[in-house]
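**Q** Requesting a structural model of the entry that follows:
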Amino acid sequence: MSDPMIAVVLLSLLIGLLALGVWVAVSLTLVGLAGLVLFSNAPSGLVLASTFWGHSHSWALTALPLFILMGEILLRSRMSDDMFTGLVPWLSRAPGRLLHVNVFGCAIFAAVSGSSAATAATIGRMSVPELTRRGYPENLILGTLAGSATLGLLIPPSIILIVYGVATEQSIARLFIAGVLPGIMLIVLFAGYVAVRAWMNPDLIPAIDQSFSFRQKIVASRRLIPVALLIGGVIGSIYAGLASPTDAAALGVVLATGLAFASGSFSWRLFGAAVMSATRTSCMIALILLGAAFLSVSMGFTGLPRNLAAWISDMNLSATALLMALTVFFVVLGCFLDGISVIVLTTSIIMPMVSAVGIDPLWFGIYLVIVVEMSQITPPVGFNLFVIQGLTGIDILRIAKAAFPFFLLLLLGVVLIWVFPQIVTFLPGLMSG
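**A** Purely as a prediction, here's the structure:
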């Protein structure tokens, strides 16, 4: 059977299992087993056991449940309400109003966690209930959250950029700098989309009856101080070199707990409820991660990613045609693999043809991350979609439909950095100059 046919068979199996209501983690594992048994000679039981064991005690992933717990504590204290109350006066005249909390909140938290899943879970815990209570439309709440959470892959510190730098022998520091302007560009695109939707249909956005003087805005901003202290403590500890992201996540839990109790709106009963809810969410995400890891490993054994990449290489395409083909290739591959696996399994094949048509490897790294971001919000295996489904219980197709405009905005981002490569290369050029 040809490689494209293998891809179609496995993708159809995955869609079928999800349509039957099988758990996401179980669906991913079953598709991985099918790939190993049908299309490779690897010992499936041994690969399954070693993959699950190897990925179940990753120290780097410890940050994920800690950041989720931090979000649960904020949700149950007065601080989440204070954050919105403090932002209302400043955003009351902005088109889209409090929907921008999702965009900017995700951008800030992405710089803390470096994880799109943690960003979606933490910001979603705070913003979805509050925006729903205030009457904002569901599709824009879910879309802004799913799209903006992908920024965790691009805004430094980004694990996926580190993996790309190691795999292609590029400077990780220059890759981090190169990701800054594209990250800002995507924030502007997301916020601009919300503003345009609000201008086109003002009835979508709940009205705020009162107007605020500058003094009232300053007074209301005092409610933002606890959240600002929390974000400053977490981000500051990372960028000052005092803590790793995992250590900073633990610090965030301690700070969030202390500030929640100090606000007078928190109790040990609520703390217990936060721990239980964070445990459920973390277990859901961990199971999906294990299933995704096993699927990635099984795809490596089948040779599917390498063979499809070689198939593209044999076409001898121009630079523009090559990028168009690779965009489709990586988005489809993102239906099976997580972003890190995509890079590890394909860069050795992809990079020679990229260099042959004169594409800058530094620029290509940022392009690759944005395309991988697109695959985070595309069904059937858009990881951010699963996280938000776990948080809200909303059907994944509704979430995917809400996120689709942001998929198109990410695609527009790819076009913009192709037409204006200086968006990626300007800051690294200053650094080297």
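
**Q** Only C-alpha atoms from now on, for both contacts and neighbour counts.
**A** OK.

**Q** quick one: the helices in the stretch 51-200 of the chain?
**A** In the stretch 51-200 of the chain, the helices defined using DSSP state H, counting those that start in this stretch lie at 63-76, 79-91, 99-113, 116-133, 138-149, 159-168, 172-178, 180-200.

**Q** which one's the longest helix in this structure?
**A** Longest helix of the chain, by residue count under DSSP state H: helix 268-302.

**Q** list the buried ones in the helix or strand just after it?
**A** The C-terminal neighbour of helix 268-302 among helices and strands, as given by DSSP states H and E, is helix 304-313. For helix 304-313, a neighbour-count test (16 or more other CA atoms under 10 Å) marks 304-309, 312-313 as buried.

**Q** Could you also give me the structure for this next sequence, so I can compare it with the first?
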Amino acid sequence: MDMTWISIILAVAMVLLLSLGVWVSFTLIAIASIGLILSENYQIGMLFSTGSWGAATSWSLTALPLFIWMGEILFRTRLSEDLFEGLAPWLGKVPGKLLHVNILSCGIFAAVSGSSAATAATIGRMTLPELRKQGYSDRMAIGTLAGSGTLGLLIPPSIILIVYGVAAQVSIARLFIAGALPGLLLVCLFMGFTMIWGQIHKSELPSSSDQDTSWSARLKNLRKLLPVLGLIGFVLGSIYGGITTPTEAAAIGVTGALALAAITGSLSRQSFMDSLLGAVKSACMIGFILIGAHFLTVAMGFLGIPTALAQWIASLQLSPMVLILYLTVFFVILGCFLDGISVVVLTVAVVLPMVKAAGIDLLWFGIFIVLVVEMSQITPPVGFNLFVIQSLTGKNILYVAKAALPFFLLIGLAIVLITWLPGIVTYLPTTMTKG
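**A** Predicted coordinates:
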């Protein structure tokens, strides 16, 4: 059968299965099986078993369930309350006031969670009722949470960066280092916008705050941030300093999270089992998707679709900038219907050959794809963060999406900046590697 017709059949079958609500992992396996049958290769069982074993036993994947478990443990501690109480006295006099707590809390929690959904849910449960009680703009409170919640995808340790690193065979430690500056860039963009908004819309902010902003109160509450900041510094510092691998750092993170839970009195038999069960569910889901994606990659290789697609793209003689523009639109549209990890595993096998052919650095591309996936997390109809925040607020999904729109555009600005100045991504990994 002609390659074009095979590609059309596989694309239609994938859209049909996903629209029917079939699990992403089952869809990937089904599409790979159909592709092998169409190519008259009937060794499906053997290829699936050998491919599954190779995908599931990669040592790099060991860090994934550990970082997920660390986030699940901290999700059940007093961490969120301590973050709010520790940050609030420092932000009472800044334009935008306590709206910045959403941004900074999400940035800090992202560095110990690695999950966008966990970041938005944990911080939202704590900040939204408090901000509403104090009279802050509901729309802006929701917008800052929706936008900042996506930081869990980028700021290390990021689960999606681990998935990309395994799929693209790029060093996970270097990806973690590369995500640091873009993550800080996003935090600065979000806070800058919130300050400007606060100056323009002073009427939508409370005239005064009950929060004590004296230096004694600031220093007293700063102590509440020390445990989590210490854990972040220890985990990421050990990776950046070359002392540990990401997997070893993840094990340290779990140990530190258990210690924090014990110190705060949140560690019980029930909370321990809940965190373990939550981590097992999430890790199994992601692992199953990765197995399906690896099987699809094998099938694509037999069909020759990635090579043919890369050659076709090369024949168009697109500049790297035009290719990046096309891929941005493609990923945002795809992200409207799939979660971030599914977007990565579904597309890496097809996209990487053309990215390599265009001479684009795979390390830089990993951060680029995560930023685009961040945009898709707050894009209707199924931006995952939108659903999380809708469940917290009871607001209409379109209201939440409209509130998140400025932050969607700010992430787009960050993509423009890292494209214009790729050193934002590559400077730290290059410098630390040389060191």
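
**Q** Make sure Leu145 of structure 2 is actually in contact with Ala120.
**A** Yes - with contact defined as CA atoms under 8 Å, Leu145 of structure 2 reaches Ala120; the gap is 6.5 Å.

**Q** the more surrounded of these two?
**A** Leu145 (31 against 28; other CA atoms under 10 Å).

**Q** aligned partner of the more buried one in structure 1?
**A** The equivalent of Leu145 of structure 2 in structure 1 is Ile141 (alignment by TM-score structural alignment).

**Q** Pretty sure its match sits against Glu130.
**A** No - with contact taken as CA under 8 Å, Ile141 of structure 1 and Glu130 are classed as non-touching, separated by 10.1 Å.

**Q** counting contacts, what elements does the helix or strand encompassing Leu345 of structure 1 pack onto?
**A** Here Leu345 of structure 1 sits within helix 339-356, counting by DSSP H and E. When contacts are defined as 3 or more CA pairs under 8 Å, 6 or more residues apart in numbering; DSSP states H and E, helix 339-356 of structure 1 sits against helix 159-168, helix 304-313, helix 319-333, helix 361-375.

**Q** Indicate which one of those helices is closest to Ser213 of structure 1.
**A** With CA to CA as the measure, helix 361-375 is the member of these nearest Ser213 of structure 1 (39.8 Å).

**Q** Mutual contacts of Leu145 and Ala120 of structure 2, please.
**A** Cys106 (CA atoms under 8 Å, 6 or more residues apart in numbering).

**Q** And Val8 of structure 1, how far from Val332 of structure 1?
**A** 10 Å (CA to CA, to the nearest Å).

**Q** Identify the residue nearest the geometric centre of structure 2.
**A** Taking CA atoms, centre = their mean, the centroid of structure 2 lies closest to Leu153, which sits 1.6 Å from it.

**Q** isn't it right up against Phe368?
**A** No - contact between Leu153 of structure 2 and Phe368 fails when scored by CA under 8 Å: they sit 11.7 Å apart.

**Q** how many other residues sit next to Gln390 of structure 2?
**A** Under the neighbour criterion other CA under 10 Å, Gln390 of structure 2 is assigned a count of 19.

**Q** do the same with Pro202 of structure 1
**A** 14.

**Q** And it, how far from Val8 of structure 1?
**A** 43 Å.

**Q** Over to Ala207 of structure 1?
**A** Per CA to CA, Ala207 of structure 1 is found 48 Å from Val8 of structure 1.

**Q** wait, what's in contact with the counterpart of Ser244 of structure 1 in structure 2?
**A** Aligning on TM-score structural alignment places Ser244 of structure 1 opposite Thr245 in structure 2. By CA under 8 Å, 6+ apart, Thr245 of structure 2 lies in contact with 173, 239.

**Q** if we go to 7 Å?
**A** Ile239 (CA atoms under 7 Å, 6 or more residues apart in numbering).

**Q** cool, the one 10 residues further on as well?
**A** Contacts for Thr255 of structure 2 (CA under 7 Å, 6+ apart) come out as none.

**Q** residue in structure 1 matching it?
**A** Here Thr255 of structure 2 is matched to Val254 in structure 1, going by TM-score structural alignment.

**Q** Is its match in a helix, a strand, or coil?
**A** Using DSSP: H, G, I helix; E, B strand; the rest coil, the structure places Val254 of structure 1 in helix.

**Q** ok, now how distant is it from Ser113 of structure 1?
**A** Applying CA to CA to Val254 of structure 1 and Ser113 of structure 1 gives a distance of 16 Å.

**Q** swap in Ala250 of structure 1?
**A** For Ala250 of structure 1, the distance to Ser113 of structure 1 - CA to CA - is 12 Å.

**Q** Mind checking which of these two has more residues around it?
**A** Ser113 (29 against 21).
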